[in-house]
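>>> sequence below, structure please.
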Amino acid sequence: MTGRDGRARAKDKGDERRGARRFAVRDFKIDLQSEESFLFAYVENISELGIFVAMEKPLPVGTKLTLRFPARGDVGPLTLGGVVRWINPPSGRHPGMGIAFDPLSAAQREKVVALVRAVAYLTHD
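A predicted model of the protein is given here:
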């Protein structure tokens, strides 16, 4: 990898941590439900492994969630389990939380891949 000055730079720890390419998205609202709350949130980026949602008061790391994605492109509504893996606190410059999807069945994985493609395509037209 090279930096802006053309010199080689080490991989970002985030690059090593992520196992799938992330795509920035706009206007993609989902429902999040934990044992204690029901929320609406905007997805800021998505991959085959999880999402980042912008949120002023992120839920604690380890919170288990049910994620409900609306239909997008040719992909119908989708419901998945997930867990909060990391947060950017409200005092930070970009508050929100990273949510990893629970292990997916083959059918769920196909739907997630189709959703990622649909969202990436519709966002980058």
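>>> from here on, just use CA atoms for contacts and neighbour counts.
OK.
>>> from the centroid of this structure, which residue is nearest?
Ile51 (0.7 Å; CA atoms, centre = their mean).
>>> endpoint to endpoint, stretch 97-106 covers what distance?
26 Å (CA to CA, to the nearest Å).
>>> report the buried residues of the longest strand seen in the chain.
The longest strand of the chain (DSSP state E) is strand 78-88. For strand 78-88, the neighbour count (16 or more other CA atoms under 10 Å) marks Leu80, Gly81, Gly82, Val83, Val84, Arg85, Trp86, Ile87, Asn88 as buried.
>>> which one of the residues you listed is nearest Ala107?
Leu80 (11.8 Å; CA to CA).
>>> which SSE is the closest residue to the closest one other than its chain neighbours in?
Closest residue to Leu80 apart from its sequence neighbours, by CA to CA, 6 or more residues apart in numbering: Leu67 at 5.2 Å. Following DSSP states H and E, one finds Leu67 within strand 64-69.
>>> mind listing what the residue nearest to the centre of the chain touches?
Contact analysis of Ile51 by CA atoms under 8 Å, 6 or more residues apart in numbering lists Val43, Glu44, Asn45, Gly98, Ile99, Ala100, Phe101.
>>> please give me the structure for this one as well, since I'd like to look at both together:
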Amino acid sequence: MEQSDRRRAPRTPRLVEVRYQSNSPPLTARLTDISERGIFVDTPNPLPVGSPVTLNFLLTNTPGEKPIAVEGNVAWRQETVGMGIEFVQLKEEDRSKIKLFIANQG
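Below is the predicted model:
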């Protein structure tokens, strides 16, 4: 089954900087798509599946926008390409921001 066939939430392509951390100093990479359930992080060194991850990112460059801070787990990875991260703790306020962002991209 293709990865896209298993997706349970609408997603949208987006290229923004994301900071992530998992038992290490924070790293910076690119978030290349997003849904209310998770993101794909473009990185040549993806973390192992199951790794807990703390993420921080902005959806837009709107002045005064607060970053989305979320806990997740690496759900899948593709060596030298990146990793899919499923959100496990996302504030309802941030979930609403993501849903609105996706709706506005369509």
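>>> returning to that earlier point: any idea of the angle the longest strand of the first structure forms with strand 64-69?
120 degrees (axes from the mean of the first three to the mean of the last three CA atoms, to 10 degrees).
>>> list the contacts of strand 78-88 of the first structure.
So strand 78-88 of the first structure is contacted by 50, 58-71, 94-102, 111 (CA under 8 Å, 6+ apart).
>>> how about stretch 80-92 of the second structure?
Applying CA under 8 Å, 6+ apart, the set of residues contacting stretch 80-92 of the second structure is 37-47, 69-77.
>>> swap the cut-off to 7 Å and go again
37-46, 70-77 (CA atoms under 7 Å, 6 or more residues apart in numbering).
>>> would you mark the buried spots in that stretch?
Result for stretch 80-92 of the second structure [16+ other CA under 10 Å]: buried residues Gly82, Met83, Gly84, Ile85, Glu86, Phe87, Leu90.
>>> counterpart of Asn88 of the first structure over in the second structure?
The pairwise alignment with the second structure assigns Asn88 of the first structure to Gln78, based on TM-score structural alignment.
>>> ok, that match to Leu15 of the second structure distance?
Distance from Gln78 of the second structure to Leu15 of the second structure, by CA to CA: 18 Å.
>>> Phe87 of the second structure now?
For Phe87 of the second structure, the distance to Leu15 of the second structure - CA to CA - is 18 Å.
>>> repeat for Thr43 of the second structure
From Thr43 of the second structure to Leu15 of the second structure the distance is 13 Å (CA to CA).
>>> more crowded one of the two?
Thr43 (19 against 14; other CA atoms under 10 Å).
>>> the more buried one maps to what in the first structure?
So Thr43 of the second structure corresponds to Met55, using TM-score structural alignment.
>>> please apply the same query to Leu55 of the second structure.
Per TM-score structural alignment, Leu55 of the second structure is aligned with Leu67.
>>> cool, thanks, signing off.
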